[in-house]
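In: Sequence and predicted structure, then a few things I'm wondering about:
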Amino acid sequence: MARVQLIEFNEKQYQESWWKWLVMIGTHSPNTLDETLTKLSKKGKIDG
């Protein structure tokens, strides 16, 4: 049970760091952020 919770926590932590990274990139280059989100949504990684 503890192992499952640990995995879920790690996934949540990864997602948060991933979005922070996307935002950081986006603040410097909005076009890059838009392109990244478009590519991810096409691959089905995120809902878009």
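Out: Cool, got the structure.
In: CA atoms for contacts and neighbours, from now on please.
Out: Fine.
In: Distance from the chain centre to the strand or helix carrying residue 15, please.
Out: In the assignment (DSSP states H and E), residue 15 maps to helix 2-28. When distances are taken as C-alpha atoms, centre = their mean, to the nearest Å, helix 2-28 is centred 6 Å away from the chain's centroid.
In: Included below, for side-by-side comparison, is a second structure:
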Amino acid sequence: MDALLDFYQSKYIAQQIDILEYKSIFGYLSGRGAVSAHDYAQLMK
């Protein structure tokens, strides 16, 4: 799940999906426990 979230984050950053798609995907994946690499790095500090 984490890798899938990172994949969609990179697609959003590259402007391949819009904010509404990203927010929907993010909500779905984070609701199932996915943590982005960025968030994980912040937790490890």
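Out: Happy to help now that I have it. Being a predicted model, the structure only gives us computed values, none of them experimental.
In: Got a TM-score for the two of them?
Out: Scored by TM-score structural alignment, normalised by the length of the second structure, the superposition of the two chains gives a TM-score of 0.45; 32 aligned residues with a C-alpha RMSD of 3.1 Å.
In: Just list what the helix holding residue 15 of the first structure packs against, helices and strands only.
Out: The contact analysis (3 or more C-alpha pairs under 8 Å, 6 or more residues apart in numbering; DSSP states H and E) places helix 2-28 of the first structure against helix 30-43.
In: Which of the residues in the helix it packs on are classified as buried?
Out: Using 16 or more other C-alpha atoms under 10 Å as the burial criterion, the residues of helix 30-43 of the first structure that qualify are 33, 37.
In: helices and strands around it, which ones?
Out: helix 2-28.
In: Report the buried residues of the helix it packs on.
Out: Neighbour counts using 16+ other C-alpha under 10 Å place 22, 26 of helix 2-28 of the first structure among the buried residues.
In: Would you mind measuring from residue 31 of the first structure to residue 39 of the first structure?
Out: As for residue 31 of the first structure, its distance to residue 39 of the first structure is 12 Å (criterion: C-alpha to C-alpha, to the nearest Å).
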